[in-house]
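K.L.:
Structure, please.
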Amino acid sequence: MSRNPERNDRKSGPKTASKPGGKPPFKPRSGDASAEQRGPKPGGWNPNPPARAFSSAAPRPSRGKVDADGFLWGRHPVLAALANPARKGMGRLLATEDRAAEIEREGTANGHKIEVMDAQTLERMLPAGAVHQGMAFKVQPLEGVSLEDLGDPAEGIIVMLDQLTDPQNVGAIFRSALAFGARGIVVQDRHSPVLAGALAKAAAGATERLPCARVTNLSRALERLADLGWRAVGLDGDSEELLENALDHRPTVLVMGSEGDGIRRLVAEHCDVLAKIPMPGGFESLNVSNAAAVALYEATRKQR
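P.N.:
Below you'll find the predicted structure:
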């Protein structure tokens, strides 16, 4: 159905006569307002739309389609990526004039050519609201590591994320895991965000320094880690077991579920124990990234 306001059945020119048996043509009575004076008929088509005001201002440059997954932005994520040997010879480094001078002065470009541009041009290349701090790096996703490389030998802590999709939460968990000395992160390849964009910004460079294994099936990954000597502890707010009692000195996989659904049933069945963080304040739950930080601290303390 056409949405054109010009109705298809409207004919041009005034009607001079009515059809036999039809209504006579409308004649305005003395004192009636003209069409211009009457204005648009409420709820109907306006034959005399008001003229639009003309603006002489230049059109605002269009941001266009932005490839958020292909960019790192912000000082810490970009410098961490430049320092990553896996990034050598790849990527497109963009920076404002002052940031470019800083990178050259400190020798952190690591062989990458810097494209200098003003802040507004750089901003248009990134998603709305991206805090770029004068630098960005367009890169391909890192390949990651295999589960065997991450889990062998069995020692320390690994964090497994079951269908966490919020980039801010995942990035914050990477940051906490690196801070507490975890071996790495395990995610499911089909249900996890790319390690770039807002996630890399929230991680403050941790995605470049902490190994990440992408696997097809988390349940089978837990079976394989168990064969290698790992013990899985899943966080579940409905469990009766307290986290500090569930943890010990053995190599531990901390399994974190999404904030909405928690750990899925099959993944939970492959955990050795489910435990909760005690909350004497009576509040329902912590944000998943905060819960991960608490669990990492407790697991690290137990292993020491």
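K.L.:
Every contact and neighbour count from this point should use C-alpha atoms.
P.N.:
Noted.
K.L.:
what's stretch 200-219 in contact with?
P.N.:
Contacts of stretch 200-219 with the rest of the structure, by CA atoms under 8 Å, 6 or more residues apart in numbering, involve 72-74, 76-81, 84, 144-147, 150, 162, 167-175, 178, 183-190, 195, 221, 266-267, 270.
K.L.:
Put the buried members of these into a PyMOL selection.
P.N.:
Selection of the buried residues among the contacts of stretch 200-219 in PyMOL, burial being defined by 16 or more other CA atoms under 10 Å:
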select buried, resi 72+73+74+76+77+78+79+80+81+144+145+147+150+162+167+168+169+170+171+172+173+174+175+178+183+184+185+186+187+188+195+221+267+270
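K.L.:
distance between the ends of stretch 229-246?
P.N.:
From its first residue to its last, stretch 229-246 covers 17 Å (CA to CA, to the nearest Å).
K.L.:
swap that for stretch 185-197, sorry
P.N.:
18 Å.
K.L.:
thinking again about what came up before, quick one: mark the members of the contacts of stretch 200-219 that sit in strands.
P.N.:
Counting by DSSP state E, the contacts of stretch 200-219 place 72-73, 162, 184-188 in strands.
K.L.:
Pull the most distant pair out of those residues.
P.N.:
73 and 162 (26.3 Å; CA to CA).
K.L.:
wait, what's in contact with residue 248?
P.N.:
Residue 248 neighbours (CA under 8 Å, 6+ apart): 299, 302-303.
K.L.:
one more time with 10 Å, if that's ok
P.N.:
231, 298-304 (CA atoms under 10 Å, 6 or more residues apart in numbering).
K.L.:
Show the residue spans covered by the helices in the stretch 201-304 of the chain.
P.N.:
For the stretch 201-304 of the chain, applying DSSP state H, counting those that start in this stretch gives helices covering 206-209, 218-227, 243-246, 265-269, 288-303.
K.L.:
winner for burial among these?
P.N.:
Highest mean neighbour count of the helices of the stretch 201-304 of the chain: helix 206-209, a mean of 23 (counted as mean count of other CA atoms under 10 Å).
K.L.:
how deep is residue 231 tucked in, by neighbour count?
P.N.:
Look at residue 231: counted by other CA atoms under 10 Å, it has 25 neighbours.
K.L.:
okay but it is in contact with residue 274, surely?
P.N.:
No. With contact defined as CA atoms under 10 Å, residue 231 does not reach residue 274; the gap is 11.4 Å.
K.L.:
what do the two both touch?
P.N.:
Common neighbours of residue 231 and residue 274 (CA under 10 Å, 6+ apart) are residue 254.
K.L.:
And this one, please, so the two structures can be compared:
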Amino acid sequence: MEDKKQETGRVAEEFTIEGRNAVTEAFRAGRSIDRVYILDGCQDGPVMTIKREARKQDVPIKYVTKERLDQMSETGKHQGVIASAAAYGYTELEDILRRAKEKDEPPFLILLDSIADPHNLGAIIRTANLAGAHGVVIPKNRAVGLTAVVARTSAGALNYTPVARVTNLAKTIDELKEKGLWFVCADMDGTRMYDLNLKGPIGLVIGSEGEGVGRLVKEKCDMVAAIPMKGDIDSLNASVAAGVMAYEILRQRLG
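P.N.:
Have a look, this model is predicted:
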């Protein structure tokens, strides 16, 4: 059975698929699965098949207690397995680059390092669309996927701005550099963004809400940009930082 997950007092954030056969068939049908929850210690044949399918498609597996699965379950018949499926499908990185080429524009991608809040991801996708970015790239692990909340928060932008999901963000940056892209990440210790040349084919890297851009990903970036701040606190919400940086890139492109 496939349905929107609902819990008391709030709208579901994900689509869930429950039961061993349903989850197995979802994998074999090519459904975009964000994560699989499996009863800790379960090792029988059907569960091992699900594990193989998940690993084949680089889908994270999380082992949880029966109480956790019961809490997540809508049907009460999860059989020790629940999968979280994307509300929207993901695209390939090559499709995003092809989109830029078709528009005869230098590629502009926004890469997100471990954004966990679905409202932030939805807001960033909305900003990406309005600022002219050709697509958004997110990692498979330690990050929110394209849930129903993300779709709603994007205010329709998810229908127009493709999102690619990759296994390794640092490796993806290396691959995109070979295709001519430069990378800038937002960090308070960087150079003032107005003093950087952000024109041409570019990838904007935004870090997680709590920890910012990870060390390895930051080392891969060609530039580190600081957003000028005059207040009493020292950081912006991730989606706001993405918006400020994206519009500086747009300003320089238009200029």
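K.L.:
Quick check: TM-score for this pair?
P.N.:
For this chain pair, the superposition-based TM-score is 0.63 by TM-score structural alignment, normalised by the length of structure 2; 176 aligned residues with a CA RMSD of 2.5 Å.
K.L.:
aligned partner of residue 164 of structure 1 in structure 2?
P.N.:
Under the alignment (TM-score structural alignment), residue 164 of structure 1 maps onto residue 115 of structure 2.
K.L.:
Could you pull out the buried residues of stretch 149-168 of structure 1?
P.N.:
In stretch 149-168 of structure 1, counting by 16+ other CA under 10 Å, buried: 150-151, 154-165, 167-168.
K.L.:
Redo the contacts of residue 248 of structure 1 as a markdown table? Include distance to residue 68 of structure 1.
P.N.:
A markdown table is the format used below for those (distance: CA to CA, whole Å):
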| residue | distance to residue 68 of structure 1 |
| --- | --- |
| 231 | 36 |
| 298 | 35 |
| 299 | 34 |
| 300 | 34 |
| 301 | 37 |
| 302 | 39 |
| 303 | 39 |
| 304 | 40 |
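K.L.:
Of these, which are reproduced in structure 2?
P.N.:
Retained in structure 2: 231, 298-303, out of the contacts of residue 248 of structure 1 (criterion both residues aligned by TM-score structural alignment, their matches' CA atoms under 10 Å).
K.L.:
so which two of the residues you listed are the farthest from each other?
P.N.:
Top of the distance list for these (CA to CA): 231 and 301, 16.3 Å.
K.L.:
Tell me how many other residues surround residue 71 of structure 2.
P.N.:
Neighbours of residue 71 of structure 2 (other CA under 10 Å): 11.
K.L.:
If you could redo that for residue 94 of structure 2, that was the one I meant.
P.N.:
10.
K.L.:
can you check the one 5 residues further on too?
P.N.:
The burial count assigned to residue 99 of structure 2 is 15, neighbours taken as other CA under 10 Å.
K.L.:
can you check residue 254 of structure 2 too?
P.N.:
The number of residues packed near residue 254 of structure 2 is 8, by other CA under 10 Å.
K.L.:
residues contacting it?
P.N.:
199, 248.
K.L.:
same deal with residue 145 of structure 2?
P.N.:
Contacts of residue 145 of structure 2 by CA under 10 Å, 6+ apart are 14, 32-35, 84-88, 90, 115-118, 121, 138-139, 163, 165.
K.L.:
So which of those residues belong to helices?
P.N.:
Residues of those located in helices (DSSP state H): 118, 121.
K.L.:
The contacts of residue 145 of structure 2 in strands, which ones?
P.N.:
33-35, 84-85, 138-139, 163, 165.
K.L.:
Can you tell me which of these is nearest residue 240 of structure 2?
P.N.:
residue 138 (17.3 Å).
K.L.:
Look up how far residue 204 of structure 2 lies from the equivalent of residue 69 of structure 1 over in structure 2.
P.N.:
Alignment note (TM-score structural alignment): residue 69 of structure 1 maps to residue 14 of structure 2. Distance of residue 14 of structure 2 to residue 204 of structure 2, computed by CA to CA: 27 Å.
K.L.:
Those two: which is more packed in?
P.N.:
Shown here are residue 14 of structure 2 and residue 204; by other CA under 10 Å, residue 204 has more neighbours (25 against 22).
K.L.:
Give the aligned equivalent of that one in structure 1.
P.N.:
By TM-score structural alignment, residue 204 of structure 2 lines up with residue 254.
K.L.:
now swap in residue 155 of structure 2 and tell me
P.N.:
Under TM-score structural alignment, residue 155 of structure 2 pairs with residue 204 in structure 1.
K.L.:
all helices of the stretch 1-150 of structure 2, in order?
P.N.:
Using DSSP H, counting those that start in this stretch, helices in the stretch 1-150 of structure 2 cover 20-28, 45-56, 66-72, 93-102, 118-130, 148-153.
K.L.:
right, so of the ones you listed, which gets closest to residue 196 of structure 2?
P.N.:
helix 118-130 (20.0 Å).
K.L.:
if we can go back for a sec, so for residue 241 of structure 2, which of the helices of the stretch 1-150 of structure 2 sits nearest?
P.N.:
Closest among those, using CA to CA: helix 118-130, at 9.3 Å.
K.L.:
mean deviation (superposed) between the closest one and structure 1, please.
P.N.:
Once fitted to structure 1, helix 118-130 of structure 2 is off its aligned match by 0.6 Å on average (mean CA distance after the TM-score superposition for structure 1).
K.L.:
How far away from the center of its chain is that helix?
P.N.:
10 Å (CA atoms, centre = their mean, to the nearest Å).
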